[in-house]
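> From the sequence below, what's the structure:
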Amino acid sequence: MSVKTIKICRYCSTVLVFMLFFHLGYAQYNFKKTTQWLQSNAPTMGGRGAMVIFKDGKIIYEYAVNKLSRKQKFVSKVVAKKTGKDVDELTQNIEVDTKIPFASCSKWLSAALIMTFIDDGSLKLSDTVGTFLPQLTAAQKGNITIEQCLSHTTGINPGTLKESIKEIRATSTMNEVIAAIATLPMETAPGESFHYSNAGLQIAAAVIEKMSGTDFKTLFYQRIAKPCDMVQTDYGETPVPLAAGGVNSTAIDYIHFLAMILNNGSYNGKQVLSKNAVALMQRNYSAGKIIKGSPAEAGNWGYGFGEWIMDGTTGNNRSNEVSSPGLFGTFPWVNNKLGYAAIMVTFNLNNTNRHEKYSTLKQIVNDALKENK
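Coordinates of the predicted model:
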């Protein structure tokens, strides 16, 4: 039997185990309204989507809807022709095990990876980035802290998202990326403002590479993906990983990560993150800051480390509901109060009323779980 065949068999076994748990758990809950919501909203979510809900150690719901319209198929063909991408890939059905770009959902994963270094004592949230990256010190940005990098409060004016991504993808080393970030202007002093962007997490990614002597992708595999059994998750094949938005994953893989977060950093008996690290990630660090840049789909949510604070929590309190939605519409979240994690995966650039849709879907799931209590 080949190595490739063995890997496929292992993955299939994992899916079958989760399917078994799914059938055992599904009957306990009435997710009819959840399914109806997915079906009715599919046309405005790019025509395709899949959802998984995890609670009490098992998957209790999974569903996929694929209703690409003729117009959406035609647009996909045009995009494929212009970009040189495979049209079949752009129009493929999205199932719970379909691997697609997750965009800003990456931030949650990257922040968790940084927090493993906080846990082992090799890094502190109060450490300044100039200690590790002298080019930022030379650009008067050396006093930015790791905490500020994780919470988008560096004070750096990052420019547009499109420009930022293009710049990172045009580089061949992490040093080149940091050199480019060093040239960006400051819009406030570090810690005074909140600006959702790629800059902070990319700086933090460079820091852990520098201090560990290991590349970011390998660190992610060793410290997050492997212990969480994320067999189809990676940061792509670009020379420099985009820490804030480069992840490709599946609903099944990402729910493993969310299960770890829900279980205070533990996954299948392995302590991936400390309980304290998870709690620190779920505080609101944007409260009281000058808001310089925030996506419309976030509404009035606050921000922790790599994740949005959805319930208005402030101060040092831990949030009950956290999320890290992506540019293409994927919406993962954890509800600590009701004890569940969920992810809705899709691929669609139209973000019209996305915040309202997220809030409605979340409430429908909450209601379904409350009814069973």
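> okay, CA-based contacts and neighbour counts for the rest of this
Fine.
> What helices and strands are in contact with the longest helix seen in the chain?
Determined from DSSP state H, the single longest helix within the chain is helix 3-26. With contacts defined as 3 or more Cα pairs under 8 Å, 6 or more residues apart in numbering; DSSP states H and E, helix 3-26 has these neighbours: strand 58-66.
> tilt between the strand it packs on and helix 3-26?
When axes from the mean of the first three to the mean of the last three Cα atoms, to 10 degrees is applied, the directions of strand 58-66 and helix 3-26 differ by 100 degrees.
> Contacts for strand 58-66, please.
18-19, 21-26, 29, 31, 35, 38-39, 42, 47-54, 93-96 (Cα atoms under 8 Å, 6 or more residues apart in numbering).
> same deal with stretch 198-205?
By Cα under 8 Å, 6+ apart, stretch 198-205 touches 107, 110-111, 114, 129, 146, 148-154, 156, 158, 161, 164-165, 178, 181, 216, 242-245.
> list the contacts for the residue nearest to the spatial centre of the chain?
The centroid of the chain falls nearest to residue 105 when counting by Cα atoms, centre = their mean (1.9 Å). By Cα under 8 Å, 6+ apart, residue 105 lies in contact with 244, 245, 247, 324, 325, 326, 330, 331, 332.
> Just send those back as TSV, with neighbour count, distance to residue 79 and secondary structure too.
Output for those, formatted as TSV (neighbours: other Cα atoms under 10 Å; distance: Cα to Cα, whole Å; DSSP: H, G, I helix; E, B strand; the rest coil):
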residue	neighbour count	distance to residue 79	secondary structure
244	27	24	coil
245	25	21	coil
247	24	21	strand
324	23	27	coil
325	27	24	coil
326	24	20	coil
330	26	20	coil
331	23	24	strand
332	27	27	strand
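> this one as well, want them side by side:
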Amino acid sequence: MLHPVFHPAAWVAALTAGMIACSAGPSMAQNASGGDGSWMRRHDANRDGLIQRSEAPAAVARAFDALDADGDGVLSVRELLRGRAAAEARQSGGTPAPPAAPSTRPETLADPVDDAMQSLIASRGLAGAAVIVRRVGSDDDVERRYYGTYNAESRVPIASATKWFTGVAVAATAEQAGRSLDMPVGNCIPGLAPDRAAITVRQTLSHVSGLPSLGPAAERAHADLEASVASLMRLPVVGAPGEVFVYSGTAMQVAARCAEILAGKDFRTLFAGTITGPLGLTRTGFAAEGAPVTGGGLWSTPHDLEQFTAMIAGRGAAGDVRVLSPEAFDDISRLVSPAHARIVEIPDAARGFEGMATGMWCERALPSGACAVVSSAGAFGTYAWVDYEAGLYGVFVVQSRLPDVWPTWVAIRAALGSR
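Presented below is the predicted three-dimensional model:
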């Protein structure tokens, strides 16, 4: 495991407690926030995802009445989120959000999703957002909400949420060609040095190839993937394949180039043939010029992201459309890395995950290695996930910073029963 897995509601509570405690000095804030997830385990004695007055540590107890907006004697996710926003506003010199009026609704009728989103949008000054959550294997919406200027066709850059699109496209191409993702890239890309040729396609998609992270600007600074990969392969490696975990889209350029050669088509064309065409994703695509940034260059919409995530929820199929066979999907949705690799670079939001599958995060794995929760998130805050155990999948679309919106995303998931 990368790090002990966080209880999502606990994470929000921990962050809030840390912010409240900041007024008492950094050391108290650090102790209250419990970066390893231990804060909630210590204080939420009955494991109900709420903080009772009797459970609250001193730093939270001093602010308990101010945080307990509905006066019910417990602190909910909604109240903790409001407390977080108010604390941030005070620290930044802004105007804190006004305290919530006592609720006249029974707690069972409260709307934690809307409350959390309204708090996020107000505190971050966002233009809007989309929240779509559905049940796996049905046509039932659990949540479908658009805020501000956003609607189903709002087109935004999704940054690293691109990665599982690319992973599926490469896997579909390999399956069609009758090739394994564990083949060395030297089997499809000629002229590589022996150490580079031995890297497997799966290693490039699960961030243990040993190749360096260059960033999107360097990746798109070439006319096509052939030139992009040729430039990358001349650079020093970070470590031997399988020995270092470097979260990066750069190595995915190699996987995409391999797919181009297997298919005999440029990546944009094979991407249209394997992903956007079959799934009807009419507004998802890479920039028209330069090498496609296969680890972070897609633009998409809430509708298209929902359709793609529905295919992930359907284990390779959405309705009558099958993108991957069940066997191929099972192959890419098992835990791969970091295994025994040394972690060099990883997003903070993923430190509570088990690791990477092939092209997607494996948030929680079963003893068999199959991933019970898979996801993909981008630096601008877009996040899509499937929780097979809870029977839920969802898409959260926004343009912000992932660290700023991440606590709200995990709180909403927790409120809906996906932990």
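> circling back: could you dump the contacts of residue 105 of the first structure to TSV with distance to residue 289 of the first structure?
Below are the contacts of residue 105 of the first structure laid out as TSV (distance: Cα to Cα, whole Å):
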residue	distance to residue 289 of the first structure
244	21
245	24
247	28
324	20
325	21
326	23
330	27
331	25
332	25
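> Which of these sits closest to residue 348 of the first structure?
residue 330 (8.7 Å; Cα to Cα).
> The first structure: strands as residue ranges?
With DSSP state E as the criterion, the first structure has strands at 48-55, 58-66, 100-103, 193-195, 247-249, 266-267, 270-271, 290-293, 302-303, 308-309, 321-323, 331-335, 340-346.
> Give me the mean deviation of the fourth one from the second structure.
Average distance between strand 193-195 of the first structure and its aligned residues in the second structure, after superposition and using mean Cα distance after the TM-score superposition for the first structure, equals 1.1 Å.
> okay, and that strand goes to which residues in the second structure?
Using TM-score structural alignment, strand 193-195 of the first structure lines up with residues 244-246 of the second structure.
> Map residue 256 of the second structure onto the first structure.
Residue 256 of the second structure maps onto residue 205 in the first structure, by TM-score structural alignment.
> Which residues are in contact with residue 185 of the second structure?
Shown in contact with residue 185 of the second structure (Cα under 8 Å, 6+ apart): 196, 197, 198, 199, 200, 201, 254, 255, 258.
> Oops, could you answer that again for residue 194 of the second structure instead?
Residue 194 of the second structure neighbours (Cα under 8 Å, 6+ apart): none.
> One more: residue 209 of the first structure?
Here residue 209 of the first structure is in contact with 215, 216 (criterion: Cα under 8 Å, 6+ apart).
> for residue 279 of the first structure, same thing?
Residue 279 of the first structure is in contact with 264, 318, counting by Cα under 8 Å, 6+ apart.
> Kindly report the same for the one 3 residues further on.
With contact taken as Cα under 8 Å, 6+ apart, residue 282 of the first structure is in contact with 304, 305, 307, 309, 318, 319, 322.
> how near is it to residue 304 of the first structure?
With distances taken as Cα to Cα, to the nearest Å, residue 282 of the first structure is found 5 Å from residue 304 of the first structure.
> Okay, the counterpart of residue 403 of the second structure in the first structure and residue 366 of the first structure: tell me how far apart.
Under the alignment (TM-score structural alignment), residue 403 of the second structure pairs with residue 351 of the first structure. Per Cα to Cα, residue 351 of the first structure is found 23 Å from residue 366 of the first structure.
> just residue 278 of the first structure next, same as before
According to Cα to Cα, residue 278 of the first structure and residue 366 of the first structure sit 22 Å apart.
> With neighbour numbers in mind, choose between the two.
Each of residue 278 of the first structure and residue 366 has its neighbours counted (other Cα atoms under 10 Å); residue 278 has more, 20 against 14.
> how close does that one sit to residue 95 of the first structure?
On the measure of Cα to Cα, residue 278 of the first structure and residue 95 of the first structure end up 29 Å apart.
> Equivalent analysis for residue 156 of the first structure, please.
Distance, residue 156 of the first structure to residue 95 of the first structure, using Cα to Cα: 38 Å.
> and if you look at residue 234 of the first structure?
To residue 95 of the first structure, residue 234 of the first structure is 18 Å away according to Cα to Cα.
> And for residue 147 of the first structure?
Distance from residue 147 of the first structure to residue 95 of the first structure, by Cα to Cα: 36 Å.
> same question, residue 313 of the first structure
34 Å.
> Residue 231 of the first structure now?
As for residue 231 of the first structure, its distance to residue 95 of the first structure is 16 Å (criterion: Cα to Cα).
> Right, I'll call it a day here.
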